[in-house]
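[1] All I have is the shape, not the residue letters:
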């Protein structure tokens, strides 16, 4: 007989299961169907997934009922089968478990971070209906997961506590900002939920291990309250029509002990995880000895006013224009040319951004490039900041344009605005899917591919609108394209690059490269191309940063040597080693390319000030030689 769940996590770490939805997707079940209906149509398939996780060592199964509520099922005409689908979910899990694991009734957020027209009264009714069905089959716990708002979580928890005294696990989907979408700090949110009857507090989905670990570390744990973590297998990459997750089982297992050290007593996986990830977690925790919960720190009491504050300090104003200077594509033919990326802020305080831009201008950068809500995380408009950089600092802005956020109308309007502001250098990118950003309820537009947006921007240079109608004058855009060389088959990536050039790309900017041999390989593979390539270099900020980039961020791979050198380093020591490694990469890059593209980690612009000066100092002998010839 299994011990009571509360007793079990008091004395050790429980390993949960992994993903259901993405695992079924990998089995060939398409997006757009109700996976919960499979409880009735193909129960043997759901049972097989549960058994795979049991065989991997999972001690807790989640029922296949995440979206089995009235509102979500009504999208498929299944709203009359809420009870039947949920009860079947429990029976399937219990049969697969055969007494070897706890079974938690999975209940997902209904609003899901979206501004859907569902009232609080309707939420109360829908949650009670679903949880009653799960409880009628005697689940061991209720697991409330992937909630973005504290308000909705409190409604669900309230219904659970009205119906039962079984353990209730409350999990938010948040990123490194560490706040719910309705503005509460995680500490405040957890404190309120604990006072309202939650047994376990935690996180799942949305972020990979590093993102969740970052939020957990702010709690000052381990706490005297059990925490749960079910991360994704890193960030998803969309490749050839499929979502690919990069975090390996080995990396996932390594992270599990770090989670346990931070107070996690329930560890499993969410999107992209597989039985292999769970097996690695089980192995990593096999000998782990958890300290008694009572020795942990108590959660601080919620603040009286838990609101999201905004700072408008540092707003810059003034006017001046930058004189006409040669295009990036002209400069790079003559000398080493440096472009530095500095991310716009996530809040309204632009002080540090402008400070960094000014320091980089002083160091001698040729352009400052600003991403367009990279990783689908909401940031200040790069158009507005680009104008300030140009007007106040006399520094050329190079602006990213993502296909994700604007339809054809919005994109042409956006480009016309850039033309009016005199911003003429842009980089066309596809953009990461909105569902993986900080507003998962937002829509990804994708009216155009990266090939099409390049062609249509160049069409404006001919004085022709996207609609085909003539404009009264011609634009003067210099359009760049992105290139990811961190792939298994470099020649295929180059073939895709050739299509972007055929669409009208004037220059290329690569993803960060950390392998000197790859830099040489890129030079050889692109020698036939007649447009400039800017090699991407992003200095590493710490050992944790290195592992996060290698394991969780699509398109970035670090060599074993780089990971070894960064291992365990943090703070100033980590940044110093990151700059040293970047200089070694620059030594190779500058032999083969005139274009250098530096990316700034975590607004540590001082690192790229140093690297910019290194490039310019190192290129002086070449410039002197050119002046004599």
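    Looks like it came in fine. Treat the numbers as computed from the prediction; the structure is a model and nothing was measured. Residues are numbered from 1 along each chain as shown.
[2] make it CA atoms for all contacts and neighbour counts henceforth
    Noted.
[3] how about the nearest residue to residue 90, chain neighbours excluded?
    Excluding the flanking residues, the one nearest residue 90 by Cα to Cα, 6 or more residues apart in numbering is residue 63, at 5.7 Å.
[4] chain center to stretch 408-416, what's the gap?
    26 Å (Cα atoms, centre = their mean, to the nearest Å).
[5] buried ones in it?
    408, 411-412, 415-416 (16 or more other Cα atoms under 10 Å).
[6] Output those residues in TSV, with secondary structure and distance to residue 566 appended to each entry.
    Output for those, formatted as TSV (DSSP: H, G, I helix; E, B strand; the rest coil; distance: Cα to Cα, whole Å):
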residue	secondary structure	distance to residue 566
408	helix	44
411	helix	41
412	helix	44
415	helix	41
416	helix	45
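[7] Comparison target, given below:
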């Protein structure tokens, strides 16, 4: 059993780094074929596992050099029934794959963790449908749909689950309810459009409040991912109390809209230095944001620039 389970160090202070845009980096920079954007398929072969290890180690090295914590996020964003069926995996395959994803992260933690760099294992939960298009599930249906994956992960060394690229409050509520029943700490990460709202038109603050109201505030905290800072800074500027529940950001490298990214055949890596400055601005204005990672189009260059901009010099390892 993980020493961090139910005792998440990122809630107690300090900065935590995470990885970048796993799927976009593997596809566009490493030339890896990922059916339906499913990075979990790499867990099926020794070569694939080795590639994933190398991927994580780029980011672990950045965190180690800067004396900050690290969130190891599993390659399971697509490891749910509907997406797996498109690839040819059934329920038993998914259980094995989800367990294997955590085992890989345990190996990395054993090799890299130090007192100065606590490493937390977070299992990624993805949306049932397309993260850029609104889903239609009610909360109870979402809970039932995601429960098996969460229950499987609860039987591993997973410290927490993080639901990424959530674009409806109902699916987020269902995941939070399933995690609560499984006794698993949960984080909800919403994505927004260029206007700072969910694709449904719901304001980001209303989505956070809806999940908290429906679940008794069970999520450990909230994040924002798969959107550029220029898309969501306006939503945070309101200065309302719900903003204190947002503890992390995994932004896109590109300022393009979701539709533009979806229709593009090339990778827009944006400007890593500019992204780092924008993260520093977010940290200055919202000091409670302590989890910093990347999403589509980001790689180790962006995370290094984010650390350069955000990590005070005196905290770095010589």
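    Received it, and whenever you're ready, just let me know what you need. Computed from a prediction, not measured in an experiment: that's the story for all the values here.
[8] returning to what we had before: can you get me a residue count around the corresponding residue of structure 2 for the residue nearest to residue 90 of structure 1?
    Counting by TM-score structural alignment, residue 63 of structure 1 lines up with residue 74 in structure 2. Other residues near residue 74 of structure 2 come to 26 when the count uses other Cα atoms under 10 Å.
[9] From residue 130 of structure 2, how far out is residue 74 of structure 2?
    19 Å (Cα to Cα, to the nearest Å).
[10] Residue 190 of structure 2 now?
    13 Å.
[11] Please enumerate the shared neighbours of the two.
    Taking Cα atoms under 8 Å, 6 or more residues apart in numbering as the contact rule, residue 190 of structure 2 and residue 130 have no neighbour in common.
[12] if you count what's nearby, which of the two comes out ahead?
    The neighbour count for residue 190 of structure 2 versus residue 130, taken as other Cα under 10 Å, is higher for residue 190 (26 against 13).
[13] can I assume that one is in contact with residue 165?
    Yes: checked against Cα atoms under 8 Å, the pair residue 190 of structure 2 and residue 165 is within contact range at 5.3 Å.
[14] got the contact list for residue 148 of structure 1?
    By Cα under 8 Å, 6+ apart, residue 148 of structure 1 lies in contact with 109, 112-113, 172-174, 180-182.
[15] show me the contacts for the counterpart of residue 106 of structure 2 in structure 1.
    For residue 106 of structure 2, the aligned position in structure 1 is residue 94, judged by TM-score structural alignment. Taking Cα under 8 Å, 6+ apart, we find residue 94 of structure 1 in contact with residue 103.
[16] Doesn't residue 94 of structure 1 lie inside a helix?
    Yes: counting by DSSP: H, G, I helix; E, B strand; the rest coil, residue 94 of structure 1 is part of a helix.
[17] how far away is it from residue 66 of structure 1?
    Applying Cα to Cα, the value for residue 94 of structure 1 to residue 66 of structure 1 is 16 Å.
[18] In structure 2, what sits opposite residue 74 of structure 1 in the alignment?
    So residue 74 of structure 1 corresponds to residue 85, using TM-score structural alignment.
[19] Could you look up the SS state of residue 160 of structure 1?
    With three-state DSSP as the basis, residue 160 of structure 1 sits in helix.
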